[in-house]
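Engineer: after the sequence you'll find the predicted model.
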Amino acid sequence: MDCIFCTMEKFVLENDLAYAIFDKYPVNQGHLLIIPKRHTANYFDLTEEERLAIDDLLFQSKQFLDETYQPDGCNIGINCGQTAGQTIFHVHVHLIPRYKGDMNDPRGGVRGVIPDKQKY
């Protein structure tokens, strides 16, 4: 198995079951990925303990971003399956810091995954 997330060694944050790294292709400065240590393709196949570990790191990561980058907001996203845009088939949660002015009209947020549906 050649999974880039299974061979990571340097983490921003970690706990027993998950870790956080900077996204290699960030949407914004500070964009983090929270990843379970066990190789699992789909979020819905995680154990309850893994989901709790990821949630714990989401909160720690948000505090890290607030202290380091002072974002004005954030988006949290998970792509589940190729149709949803998943390209690395190891669960990873995007924590994307948002900054005033990073786009003209951010209304609709994650609805922008289908651009015609973002504005309502």
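Structural biologist: Okay, I see it. Residues are numbered from 1 along each chain as shown.

Engineer: going forward, measure contacts between C-alpha atoms and count neighbours the same way
Structural biologist: OK.

Engineer: so Asn79 makes contact with His90?
Structural biologist: No. Taking Cα atoms under 8 Å as the definition, Asn79 is not a contact partner of His90, at 10.2 Å.

Engineer: this protein: helices as residue ranges?
Structural biologist: Per DSSP state H, the chain carries helices over the ranges 48-69.

Engineer: the residue nearest to the spatial centre of the chain and Ala84: what is the separation?
Structural biologist: Nearest residue to the geometric centre of the chain (Cα atoms, centre = their mean): His94, 1.2 Å. Taking Cα to Cα, to the nearest Å as the measure, His94 falls 14 Å from Ala84.

Engineer: strands of this structure, start to end?
Structural biologist: Using DSSP state E, the strands of the chain run over residues 13-14, 18-22, 32-36, 73-78, 93-98.

Engineer: show me what the first one is packed against.
Structural biologist: This points to strand 13-14. Counting by 3 or more Cα pairs under 8 Å, 6 or more residues apart in numbering; DSSP states H and E, the packing neighbours recorded for strand 13-14 are strand 18-22, helix 48-69.

Engineer: from the chain's centre, how far out does that strand sit?
Structural biologist: 13 Å (Cα atoms, centre = their mean, to the nearest Å).

Engineer: okay, one more to line up with it:
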Amino acid sequence: MTDYDSSNIFNKIIKGEMSAHKVFENDDAIAMMDIFPQSRGHLLVIPKAPSRNLLDADPTALAQVMPLVQKLAIALKAALKPDGIRLVQYNEAPAGQSVFHLHFHLIPVYEGEELGRHGQGKADDTELAELARSIAAQLN
């Protein structure tokens, strides 16, 4: 695998070395609230298999995580009632990637509200925990 640095923050969260506002976790992936959200309810879906991004990801890992991306988008829509959901995935720094472990952004879009900039403006931890619980409740 090309240039994968296992000390990245997402790998630390996967290994339990750092905390996160988790929405879902299984053997293949973890879903959590983005602490620098572009909108209320911004989720990250992170495959546990190590890869820098989509360009070096194992196709098997992608096949396992994409149904989860869909399931979480449906739960997000049910919990927060956004007008739409944007799916974003960045590959390399010039494209906007800031954490070099493959991850997918599920960004709720609310009519008439501008999205925040990627990676800026830390959210309130209490609100993130509440949002995580609300979205997780829709998975059951």
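Structural biologist: Now that the structure is in, tell me what you want to look at. Small disclaimer: the values here were computed from a predicted structure and weren't measured.

Engineer: tabulate the strands of the first structure (JSON lines), appending distance to Thr7 of the first structure.
Structural biologist: Converted to JSON lines, the strands of the first structure look like this (distance: least, Cα to Cα, whole Å):
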{"stretch": "strand 13-14", "distance to Thr7 of the first structure": "14"}
{"stretch": "strand 18-22", "distance to Thr7 of the first structure": "12"}
{"stretch": "strand 32-36", "distance to Thr7 of the first structure": "12"}
{"stretch": "strand 73-78", "distance to Thr7 of the first structure": "20"}
{"stretch": "strand 93-98", "distance to Thr7 of the first structure": "17"}
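
Engineer: tell me which of these sits most buried.
Structural biologist: With neighbours taken as mean count of other Cα atoms under 10 Å, those reach their highest mean count in strand 32-36, at a mean of 26.

Engineer: list the contacts of it.
Structural biologist: With Cα atoms under 8 Å, 6 or more residues apart in numbering as the test, strand 32-36 of the first structure has contacts from 5, 17-23, 26, 50, 53-54, 57-58, 61, 90-96.

Engineer: can you check which part of the second structure that strand sits on?
Structural biologist: The aligned range for strand 32-36 of the first structure in the second structure is 43-47, by TM-score structural alignment.

Engineer: ok, average deviation of that stretch from the first structure?
Structural biologist: Compared with the first structure after fitting, stretch 43-47 of the second structure has a mean deviation of 0.7 Å; criterion: mean Cα distance after the TM-score superposition for the first structure.

Engineer: the counterpart of Pro82 of the second structure in the first structure: what's it in contact with?
Structural biologist: Alignment note (TM-score structural alignment): Pro82 of the second structure maps to Pro71 of the first structure. Neighbouring residues of Pro71 of the first structure by Cα under 8 Å, 6+ apart: 65, 97-99.

Engineer: quick one: the spatially most distant residue from the centre of the second structure from Ala73 of the second structure, how far?
Structural biologist: Ranked by distance from the centre of the second structure (Cα atoms, centre = their mean), the top residue is Gly112, with 23.3 Å. Distance of Gly112 of the second structure to Ala73 of the second structure, given as Cα to Cα: 20 Å.

Engineer: what's the closest non-adjacent residue to Ile34 of the first structure?
Structural biologist: Ala20 (4.4 Å; Cα to Cα, 6 or more residues apart in numbering).
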